[in-house]
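**Q** next one to model:
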Amino acid sequence: MTGSLQIKRKKYYVVARVPDGEGGTKSKWIPTGISSEGNHKREAQKKRLEILAQLEEELKQVKPKHDTTFAYYVHGWLEGKDVTARPNTAKGYRDYATKHILPALGNYDVREITWRVLQNFYNGLLKTHKVNSVKKFDIVVSGALEDAIRDGVLEINPSKLVKWPKREKFEARAFSKDDAAKLLDIAEQAGEPMRAAITLALCYGLRRSEVCGLRWIDIDFNKGTLHVRHTLTQNGVVRLDDDHTKTARSNRVLSLIQNTIPYLKSLRDGQLKAGLPLDKVVAWPNGKTLRPDGITRMFKTLLKNNGMDTTMRFHDLRHTAASLLASAGVPPKQLQAFLGHEDISITYDVYVHLANEDTIATSQKMDNILGQIAGVSEPPEKMIRFC
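**A** Alright, predicted model coming up:
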């Protein structure tokens, strides 16, 4: 509880913020009985602390007119997210609450949720979950506690006081040029729908959700463009077709890559000849949409059957597209627009994986420069070329 000293009618008053009973707060003037005339400020400050302590104790005794269990606030926060968040996101929050948060914390009075209670809860989860995963649970916990603050039941959010271990740095990976070429050959032999999926991810850098959501109306052969504006995501067995992308920047228009146009046209013509309605670009021969989890399973099978590294993910095709373009000298801003990243630092910190031969070439370039300007060594006769 906080409050300041104010003077009114030559007397010291304590002005504190207290709950107004409607989810907000109001100012309350409490007299100290001490005159503001003369040297009485130190006495008034002491009285202020006594008044605030007494007021805080009184507020603890006042029972709100509604349930104050933590479960009450979690359910209320989730209901709000059902309205404001995307369906897939809202369902994820509800899963976190149902499986982990409510069983452990739901029966607590919300005023009993201290930073230490949360610290112990999260420490237990961190034994079996990654830091980033547990921080997603904290979004629900912190949101529910913020609602309790709005009700005047809590003054501070104890989740803000939790100490977290350092985030595990995500090391994204990319296929080499040779492996990328091999994958395109494998995809051609595998046929549909994986050939289309791999082509879009490796050549255009599309995310898995964007690959599954791309429609023929998004491709304009006359203008030579591919518009990334539809996605297909999955939460369990629930398939979510969306007319929007992950972020605003993810909604982007790409120029068609000339080498892929003949294939894409033949894919469209093949679907038409089969009597299928032109909807999703990536589809089974019977026209059925390929689900994101189907892409993951089939991609792993392709890698295994062809003696390739099975620890690589389908999403690593997107990393590969970024690395190949960066190695070819594509400027950062162009690469950011191509990949649809909100933050350019993501483009380089996560997705760019310059090949080892490029780093060797850079070092040799510097060695050559030093040799020319300082005479420390003869320039090498043959440089490893940049790709």
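**Q** drop to CA atoms for contacts and neighbour counts, all remaining ones
**A** OK.
**Q** could you look up the SS state of the nearest residue to residue 76 once chain neighbours are set aside?
**A** Counting by Cα to Cα, 6 or more residues apart in numbering, residue 144 is the residue found nearest to residue 76 once chain neighbours are left out, at 7.5 Å. Using DSSP: H, G, I helix; E, B strand; the rest coil, the structure places residue 144 in helix.
**Q** hmm, residue 79 and residue 144 touching each other?
**A** No. In this structure residue 144 lies outside contact range of residue 79 using Cα atoms under 8 Å: 10.9 Å.
**Q** mind listing what the residue nearest to residue 76 touches?
**A** Contacts here follow Cα atoms under 8 Å, 6 or more residues apart in numbering; on that basis residue 144 touches 70, 73-74, 76-77.
**Q** of the residues you listed, which belong to helices?
**A** 70, 73-74, 76-77 (DSSP state H).
**Q** nearest to residue 117 among these?
**A** Ranked by distance to residue 117 (Cα to Cα), the ones in helices among the contacts of residue 144 are led by residue 70 at 12.4 Å.
**Q** hang on, the closest one packs against residue 104?
**A** No. Using Cα under 8 Å, residue 70 is not in contact with residue 104; the gap is 10.4 Å.
**Q** sorry, back to before: write the ChimeraX selection for whichever of the contacts of residue 144 are buried.
**A** The buried subset of the contacts of residue 144, as determined by 16 or more other Cα atoms under 10 Å, is captured in ChimeraX by this line:
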select :70,73,74,77
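**Q** export the contacts of residue 144 to CSV and tack on distance to residue 49?
**A** Converted to CSV, the contacts of residue 144 look like this (distance: Cα to Cα, whole Å):
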residue, distance to residue 49
70, 30
73, 31
74, 34
76, 35
77, 35
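**Q** what secondary structure does the nearest residue to residue 163 once chain neighbours are set aside sit in?
**A** Once flanking residues are discounted, residue 163 sits nearest to residue 119: 7.2 Å by Cα to Cα, 6+ apart. Here residue 119 is helix, with the state taken from three-state DSSP.
**Q** next, the structure of the following sequence, for comparison with the previous one:
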Amino acid sequence: FCHALNEAMYNDKNANPPVRTRRDNGAGSITLRKDGRWMGSIQYGYKADGKPKRITVYGKTQQEAKRKLREKSEEFVKNDGNIILAKSIKDWFSEWLYKELKYTLKPKSFDAKERTINKFIIPNFGYIQINQLTSKDVQALINKMVKQGYSLSQIDKVRSTIAQKYRLGMQNNEVTINPALNAKLPASLKAEVEAKQVLALSEEEVKKLTEQAYKTYPNGTKVYSRGEFIVFLLNTGLRLGEAAALTWDDVDFDNHTITVNKSYVQALNRDKNNINPQTQKPYAYTMILQKSPKTTRSTRVIPLNKEAQRALKGLWDCNKKYELVCANENGKPNVSSNLNRSLKYMLKQAGISTSYSVHSLRHTFATQLFRNHVDIEIISQLLGHADTTITYNTYIHIIQAEKIEAVGSLDFVK
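**A** Predicted coordinates:
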């Protein structure tokens, strides 16, 4: 090697061929160029056309080139014999979020994924290289979120998002391990969730709320503009977004059924030209119509009971000039904040606890079906759940109560 260096120093530099020194496998190579500089090179995979991807460094001396190459080599990780350029978690997750998920997820799902990555994953792990994240790091973040009072649902979103990206990374030979697999969710929070019951109105409360919804002033004017909408939700079990998107051509008046095949979701307003006419500023959120259902079983036909038919007639009288069945006074879809505000006021006026929300109306519908001993498969289909497991897990406390009542009915000796 010294002989080659001496030749490079004393002979005509344009007449000398490059001198290459071999290093350890995967450590790259060092070459003396014709111009007298040393060049270090390392390969880290292949381009789409099959040509190798390389990182190249230069130095005035062999030692300088070695040093620069060693520094670059520290950014790489060996995986199945390939040399892979390590990225920071910030770059890796951001690229995945905005170049892939943005075009594959529905708007509301993308909002949730973006919030999880930008609020929790990047601030805590952003500048760690992707191959250096460990199970201990992920567990430490979970423990930190528990202390900060985050819900089990939010903590699990963080863990599952990390697991999902690393699973894809392993498939693409970008990383060798999935650090989220051994991270554990706190048992204390699991117990809280299992003990937490869904809020559903009692039969007496349903009667009071229904009476309140139809109240009128002495001149016959309705007290509550959204009264029929709330009764309609209470008797159909629709998600708010599904009811908001319902159009009159989805209603079969002859057979007393409605067809659910689309939904409105409230998502971040990413169109800065979507301006609020009152404030002349971009909306923070916007309503987006999704024509594809939430699950494969979300598209469904729901029969209407007499109370739902009565509410639908009231909605027709008010909204027949609009396309939407449950339109607001401007013909636009109702948003959750306005409807929840109306419901809270109605509950208060009826002397009912204001702890209930619009989603409680859906739970009430399901609970009444269980108490009337309707088969869980039918209930699951009416609710549009992906499968009966979701229905079972959501209403386990109701199911257990029904079991106790059923067994009690077998007491032969009274």
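**Q** can you find the partner of the residue nearest to residue 163 of the first structure in the second structure?
**A** Aligning on TM-score structural alignment places residue 119 of the first structure opposite residue 139 in the second structure.
**Q** distance of its match relative to residue 184 of the second structure?
**A** To residue 184 of the second structure, residue 139 of the second structure is 7 Å away according to Cα to Cα, to the nearest Å.
**Q** so for those two, which residue has more residues nearby?
**A** residue 139 (19 against 14; other Cα atoms under 10 Å).
**Q** that one and residue 181 touch, don't they?
**A** No. In this structure residue 139 of the second structure lies outside contact range of residue 181 using Cα under 8 Å: 10.1 Å.
**Q** hang on, the earlier thing: give me the aligned partner of the residue nearest to residue 76 of the first structure over in the second structure.
**A** Match for residue 144 of the first structure (TM-score structural alignment): residue 165.
**Q** which residues sit against stretch 289-302 of the second structure?
**A** Residues contacting stretch 289-302 of the second structure (Cα under 8 Å, 6+ apart): 236, 245, 257-265, 381-386.
**Q** before we move on, what about stretch 82-101 of the first structure?
**A** Counting by Cα under 8 Å, 6+ apart, 74, 78, 81, 137, 140-141, 233-235, 240 sit against stretch 82-101 of the first structure.
**Q** so that stretch aligns onto which residues of the second structure?
**A** With TM-score structural alignment as the criterion, stretch 82-101 of the first structure aligns to 102-121.
**Q** the matching stretch spans what distance, first to last residue?
**A** Per Cα to Cα, the first residue of stretch 102-121 of the second structure is 17 Å away from its last.
**Q** now find how far off-centre it is within its chain.
**A** 6 Å (Cα atoms, centre = their mean, to the nearest Å).
**Q** return the set of buried residues in that stretch.
**A** 102, 106-107, 110, 113-114, 116-118, 120-121.
**Q** and the corresponding residue of the second structure for residue 241 of the first structure, helix, strand or coil?
**A** Aligned counterpart of residue 241 of the first structure in the second structure: residue 289 (TM-score structural alignment). Assigned state for residue 289 of the second structure: strand (three-state reduction, three-state DSSP).
**Q** give me the number of residues near residue 289 of the second structure?
**A** Residues near residue 289 of the second structure, counting by other Cα under 10 Å: 17.
**Q** and it, how close does it get to residue 267 of the second structure?
**A** 10 Å.
**Q** residue 199 of the second structure contacts residue 365, doesn't it?
**A** No. Look at residue 199 of the second structure against residue 365 with Cα under 8 Å: they stay out of range, at 11.2 Å.
**Q** more crowded one of those two?
**A** Using other Cα under 10 Å as the criterion, residue 199 of the second structure and residue 365 rank with residue 365 on top: 22 against 16.
**Q** quick check: which element contains that one?
**A** helix 358-371 (DSSP states H and E).
**Q** and that helix, how far from the first structure on average?
**A** Superposed on the first structure, helix 358-371 of the second structure shows a mean distance to its aligned partners of 1.6 Å (mean Cα distance after the TM-score superposition for the first structure).
**Q** rewinding a little: ok, of the contacts of stretch 289-302 of the second structure, which come out buried?
**A** 236, 245, 257-265, 381-385.
**Q** which of the contacts of residue 144 of the first structure sits closest to residue 152 of the first structure?
**A** The closest of the contacts of residue 144 of the first structure, once distances to residue 152 of the first structure are taken by Cα to Cα, is residue 73, at 12.7 Å.
**Q** quick one: the closest one and residue 135 of the first structure, what's the gap?
**A** Taking Cα to Cα, one finds residue 73 of the first structure at 19 Å from residue 135 of the first structure.
**Q** pretty sure residue 128 of the second structure contacts residue 91?
**A** No. Counting by Cα under 8 Å, residue 128 of the second structure sits too far from residue 91 to count as a contact (10.1 Å).
**Q** number of residues surrounding the aligned partner of residue 132 of the first structure in the second structure?
**A** Aligned counterpart of residue 132 of the first structure in the second structure: residue 153 (TM-score structural alignment). When neighbours are defined as other Cα under 10 Å, residue 153 of the second structure has 11 of them.
**Q** got it, and residue 375 of the second structure?
**A** 10.
**Q** try residue 185 of the second structure
**A** Count around residue 185 of the second structure with other Cα under 10 Å applied: 16.
**Q** now do residue 157 of the second structure
**A** Residue 157 of the second structure, neighbours per other Cα under 10 Å, totals 17.
**Q** next one: residue 224 of the first structure
**A** Neighbours around residue 224 of the first structure, by other Cα under 10 Å: 13.
**Q** quick one: it from residue 307 of the first structure, how far?
**A** From residue 224 of the first structure to residue 307 of the first structure the distance is 36 Å (Cα to Cα).
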